[in-house]
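A.B. asks: Here is a sequence together with a model predicted from it:
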Amino acid sequence: MNCEDAGCITVLNDIIIDEAKEQAIAMAAKAISHPARVRILRILARQQGCLNSDLVGELGLAQSTVSEHLRILREAGFVIAEPKPPRTCFTLNRVKLDEFGALLSYL
């Protein structure tokens, strides 16, 4: 096949798009790959407002462990952290969760 052919360009573009989607799925899946992080998302999904240190009590984990799980979820975009001194308010980023669901439909 001659790469000057328009079909070749389409195939290459599809491969690049597919690789980007695969990378996005893998990164998001890694962020929610721990049961405690899934539990955090479920807890936040049930909340009307925001949660702060209440997560430690609900999860039964050390503060440092919960903080690390929240850091990973924040970096992946699943959780939004809003400083409300002296605490931080955590909410679920439903837009990011919807985007992840849409990416999964790619499979």
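C.D. replies: Arrived safely, thanks for sending.
A.B. asks: going forward, measure contacts and count neighbours with C-alpha atoms only.
C.D. replies: Noted.
A.B. asks: what about the longest helix in the chain?
C.D. replies: helix 6-31 (DSSP state H).
A.B. asks: counting contacts, what elements does it pack onto?
C.D. replies: Here helix 6-31 touches helix 63-76, helix 94-105, going by 3 or more Cα pairs under 8 Å, 6 or more residues apart in numbering; DSSP states H and E.
A.B. asks: got another, please set it beside the one above:
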Amino acid sequence: MPKRLPQNGICPVATTISLLNSQWKILIMKELLKKTERYSKLEKNVAGISQKMLTQSLHELENDGLIHREVFPEVPPHVEYSLTELGNSMRPILQSMHNWGVQYLKKHPQKITES
């Protein structure tokens, strides 16, 4: 692959990596590809994530424009997270990661990890 950068000097691959710079962000987005979720459901479905990391990752994903946080005026507060149009545009990337992982695990079954 040639080492050409866009005119502004920012590498598109580096940009994508910086937006998805942790396993937690990728796993959160994987869950939100399925459907809109509440915080507690994300905490349950993203195995191994701490409350601190979930909160931090959600905040960063929202600031980057990849997810939307909707607060419902209820007591107790009801908050739901969903992918934005921009976040949903990462679907093919995450699907490719899934497909590659399936093929890898078929060839290396001893490497099975929880996802």
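C.D. replies: Good, I have the coordinates. Source: prediction; values computed, not measured.
A.B. asks: Can you give me the TM-score here?
C.D. replies: The TM-score (TM-score structural alignment, normalised by the length of the first structure) is 0.61; 84 aligned residues with a Cα RMSD of 2.8 Å.
A.B. asks: returning to what we had before: JSON lines for the helices and strands packed on helix 6-31 of the first structure, including mean neighbour count and distance to residue 82 of the first structure?
C.D. replies: Shown next, in JSON lines, are those (neighbours: other Cα atoms under 10 Å; distance: least, Cα to Cα, whole Å):
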{"stretch": "helix 63-76", "mean neighbour count": "16", "distance to residue 82 of the first structure": "11"}
{"stretch": "helix 94-105", "mean neighbour count": "13", "distance to residue 82 of the first structure": "15"}
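A.B. asks: In a markdown table: these, plus distance to residue 22 of the first structure.
C.D. replies: A markdown table is the format used below for those (distance: least, Cα to Cα, whole Å):
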| stretch | distance to residue 22 of the first structure |
| --- | --- |
| helix 63-76 | 15 |
| helix 94-105 | 9 |
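A.B. asks: Quick one, which of the ones you listed gets closest to residue 7 of the first structure.
C.D. replies: helix 94-105 (25.1 Å; Cα to Cα).
A.B. asks: quick one, what contacts the aligned partner of residue 93 of the first structure in the second structure?
C.D. replies: In the second structure, the residue matched to residue 93 of the first structure (TM-score structural alignment) is residue 84. Neighbour list for residue 84 of the second structure: 65, 66, 67, 68 [criterion: Cα atoms under 8 Å, 6 or more residues apart in numbering].
A.B. asks: which SS state does the last one fall under?
C.D. replies: For residue 68 of the second structure, the secondary structure call by DSSP: H, G, I helix; E, B strand; the rest coil comes out as strand.
A.B. asks: and it, how many neighbours does it have?
C.D. replies: If you count neighbours by other Cα atoms under 10 Å, residue 68 of the second structure ends up with 19.
A.B. asks: got it, and the third one?
C.D. replies: Applying the criterion other Cα under 10 Å, we find 24 residues in the vicinity of residue 67 of the second structure.
A.B. asks: Now which residue in the first structure aligns to it?
C.D. replies: In the first structure, residue 67 of the second structure lands on residue 79 (TM-score structural alignment).
A.B. asks: can you tell me how far residue 78 of the second structure sits from residue 41 of the second structure?
C.D. replies: 12 Å (Cα to Cα, to the nearest Å).
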